[in-house]
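Asks: the following block contains a protein sequence and its predicted model.
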Amino acid sequence: MRRTVAGTGGIPTGRTPRPLAGVLTATAVSLTGTRISAVALPWFVLVTTGSATRTGLVAFCEMTPYVLVKAFTGPLVDRLGPRTVSWTADLVSATAAAAVPLCHALGVLSLPLLLALVAVVGAARGPGDLAKGVMVPEAADRAGVPLERATGLAGVTERLASTLGPAAGGALVAALGPMTGLVVNAACFALGSVVIALSLPRGMGGAAESAATAERTYWRRFGEGLTFLRGEPLLLTVIVMIGITNLLDAGFSSVLMPVWAERSGRGPSAIGLMGSVAGAAAVGGSLIAATAAHRLRRRVVFFTGFLLAGAPKFLVLASGAPMAAVLAVFAVGGFGAGFLNPVLGAVLFERVPRHMLGRVNALGDSLAWAGIPLGGLLAGWAVAAAGLVPMLLAWGSAYFLTTNLAGLRPEWREMDRAGTRPGHARADADEKAPATAARTGG
């Protein structure tokens, strides 16, 4: 018999696909909107200002609040419950995102106002993304689905959003202009809020802490999450490596790729096509991971995935290769990337107690995403100073060295060991995370 999930008030989990379908649907909708915005917003700034530096500045102003707010909202998610945090955060994101095209239509959208609005979107997205991820284990329990498979399905959902979003964004921007893409982004956030608020079963996504636990101060609960994370060398090693690759990926997607598309004359539709090809291939990788993750050697899969998904995409753009070759490289890279988050999910959810998922996941994600705000800013400055091709080569080299040198660390041996570390203390037995799932920003 399955245990009840902490925070559901003792309600049996049951076996219905509705909870997992609801969480994955809300995730898919909000991520699709975000991917559309990732094409529309940089293109809008680039073509209206002609400045790669300002394009990077906009990315910085969105992602800095994302990382900072997400880092400190873990205890809040555990205390209030991920369901409440998720629908509220998405509603705030929808409002701020809708204000961008509205202010532009009224002729009052200055650069400082745009930076302020994207900062609000980023600040709200952080807790919203965190809350949806935290609900995956409970949804898997209620659906009677192993966490390995639930994590794989979550990976498929993210990859589908990464397929549909760029394609839709590129088409919308090319046909109707970037503001249309931002309107669709706002609508997606609003729909995601409605799905979480109204479609999930009653009692799901409640507070993960008991009344006695909740009496502790916010900073004490935050410190417990930090202490736990400091005692996990494997998780810390993963976070550092992912943090560096996320910085490089952010610079690539928010600055290097739009500048390449503009200077090569291929335009925003090429950005959408490249992202969609990579996303479609990643769906295939995620589907394989969802069905076979428990039979694969994690380290081999993990580093092979990074080898395919990392440096080649930078190098192919720097080489001036024809579009067919670019798409082939992005397809191979996307396939490799599809395996990454399911493996990371296995590592996270089997090592972190269920009642601490909010605060530990928030800290881990925020540290892994800490370089993302700087990625766009540094890439914009570097392109302006040294040119596009040298920066593509430098970024690709840094990616290759980071992922390969990190693999030499001894902590990686623990990745292939299922379950928790021997002797590693846990909280109440009823609050253990029985298996797998996690996400990174990459």
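Replies: Arrived safely, thanks for sending.
Asks: CA only for contacts and neighbour counts going forward, please
Replies: Fine.
Asks: so what's Ile239 up against?
Replies: Counting by CA atoms under 8 Å, 6 or more residues apart in numbering, Ile239 touches 364-365, 367-368.
Asks: burial count for Ser397?
Replies: Around Ser397 there are 16 other residues, counting by other CA atoms under 10 Å.
Asks: kindly report the same for Ser110.
Replies: Look at Ser110: counted by other CA under 10 Å, it has 11 neighbours.
Asks: next one for the comparison:
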Amino acid sequence: MTQRLLIGRCLSALATALIPTTLTLAVLRITDDGGALGIVLASEMVPLLLLLPVGGVLADRIRPELVALLADLVRCLSQAVIAVELLLGVHRLLDLALLSALSGAAISFGSPAVPRMVVAVVPSQDRLRMNTRIGVATSLSAVVAPALAGTITVAAGPGWAVALTAVLFACSALTLGGIRTRAPDRGGQDATSSFGRDVAEGWREIRARPWFLACVLGHGVWHLVAGVFLTLGPVMAVQELGGEASWALIVQSGTAGMVLGVFAAPRLPIRRPLAVVQAGAACYLLPMAALAAGSSLWVMTSAYFVAMFGLGLLSPLWETVVADEVPEHALGRVRSFDHLISFASRPFGLATAAPLAAVTGVTALALIGGALVAAANLAAILLLGKPSKASSGPDPDRKHAPSSQ
């Protein structure tokens, strides 16, 4: 079952990573209007944010493999329809926007189900290793997918790239859908309880763990600041550091750092995993400081490498500790809140970076962003090991510290 879970997550990660590039190239074949492209890309985000709480409740009510199966089948269907339209020469932006919205709705249900599936299938002592493997697959997919989508689009057209995405989602659905888990433990809660009551219960689980809320808010600031950097960084690279190749080098260094961080997470003798998680997020101060200082290409590249290495450490450690500390019957709802903060913060940073920079200047905005990401994440460390009486354990940072492997 663990092998099936890993293969399914790899297929889904690659398919998900293909979508932004294939969709962008498909829209650009229709129009060069940047506003139209923005609308199509945003169409996925709106239902995703609105339906995440519903997805969290559903993930805690029924078997997670069924949710993953349906979510990936819906995404397969949406991509298949887009592929057919493009291959037939039908180019309607409205169709692309509506089908992207359908895909976003599917993500809102599938995302909270994945942590529950890992908990249901993988023994506690093996979860860090599994989360590491999933993290590596996700990181590599982010590198491979744009090149793969671009190559197929140039050689055969965007319709075939979208068709490949649909096939990958179909394979992922069949793989994950074949996993068998036990019926969800409702934690003594009435099986006929209302949606509102389920959401309230999930929020109580979050409030009972101040360390979780503090960490998630810190991660939200990370995503916000990352959106700012990913908007202003390319402009600086093109104008002051040697052109587009310079930004490509910075991005590639970040990818390498993230993959190395994911590999290192289960192998380092970490005694306080949540402290490492928050320190890793705080490392995003470095590229923001480099941006503010107008640093050289190599300084910027090195700073981004370290920041993304911190993200690589963060991902598997966070997934593992939260899965161990949050009761399984509430994990879907708790993680849906986590995903909601993350998914909402990055687009907000991307959207506001340029207007804010026009008012404050790039230097001031970068310094403020760097200070915020460091302060929010390092301050969360103060709450580690101090859960409320309702929390499930005396010290979430020490109780499940991974050993060196």
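Replies: Alright, I've got the coordinates. Every value quoted in this text rests on a predicted model; they were computed, and no experiment measured them.
Asks: TM-score for these two?
Replies: After superposition, the two chains reach a TM-score (TM-score structural alignment, normalised by the length of the second structure) of 0.80; 395 aligned residues with a CA RMSD of 4.0 Å.
Asks: returning to what we had before: so which of the contacts of Ile239 of the first structure sit within helices?
Replies: Counted as lying in helices by DSSP state H, out of those, are 364-365, 367-368.
Asks: and the equivalent of Ala168 of the first structure over in the second structure, what does it touch?
Replies: Counting by TM-score structural alignment, Ala168 of the first structure corresponds to Leu148 in the second structure. By CA under 8 Å, 6+ apart, the residues touching Leu148 of the second structure are Leu18.
Asks: name the SS class of Leu148 of the second structure, please.
Replies: Assigned by DSSP: H, G, I helix; E, B strand; the rest coil, the conformation of Leu148 of the second structure is helix.
Asks: ok, Ala370 of the first structure next?
Replies: Strictly by three-state DSSP, Ala370 of the first structure counts as coil.
Asks: and the counterpart of it in the second structure, what is it in contact with?
Replies: Mapped onto the second structure by TM-score structural alignment, Ala370 of the first structure lines up with Ala344. Residues in contact with Ala344 of the second structure (CA under 8 Å, 6+ apart) are Leu49.
Asks: repeat for the one 10 residues further on
Replies: For Ala354 of the second structure, the contacting residues are 231-232, by CA under 8 Å, 6+ apart.
Asks: check which helix or strand covers it.
Replies: Under the criterion of DSSP states H and E, Ala354 of the second structure resides in helix 331-360.
Asks: quick one: contacts of whichever helix or strand comes after that helix?
Replies: For helix 331-360 of the second structure, the following helix or strand on the C-terminal side (DSSP H and E) is helix 362-380. Contact partners of helix 362-380 of the second structure, identified using CA under 8 Å, 6+ apart, comprise 211, 214-215, 217-219, 221-222, 225, 228-229, 232, 278-279, 281-286, 288-289, 291-293, 356-357.
Asks: ok, now with 7 Å
Replies: 211, 214-215, 218, 221-222, 225, 278-279, 281-282, 284-285, 288-289, 291-293, 357 (CA atoms under 7 Å, 6 or more residues apart in numbering).
Asks: and what of stretch 162-178 of the second structure?
Replies: With CA under 7 Å, 6+ apart as the test, stretch 162-178 of the second structure has contacts from 4-5, 8, 11-12, 15, 18, 22, 65-66, 68-69, 72-73, 75-77, 79-80, 83.
Asks: for stretch 316-336 of the first structure, same thing?
Replies: Contact with stretch 316-336 of the first structure is made by 274, 277-279, 281-282, 284-285, 305-306, 308-309, 312-313, 389, 392-393, as judged by CA under 7 Å, 6+ apart.
Asks: cool, stretch 224-236 of the second structure as well?
Replies: With contacts defined as CA under 7 Å, 6+ apart, stretch 224-236 of the second structure is touched by 247, 288, 345-350, 353, 369, 373.
Asks: Ser336 of the second structure versus the match of Ala168 of the first structure, what's the distance?
Replies: Using CA to CA, to the nearest Å, Leu148 of the second structure is found at 30 Å from Ser336 of the second structure.
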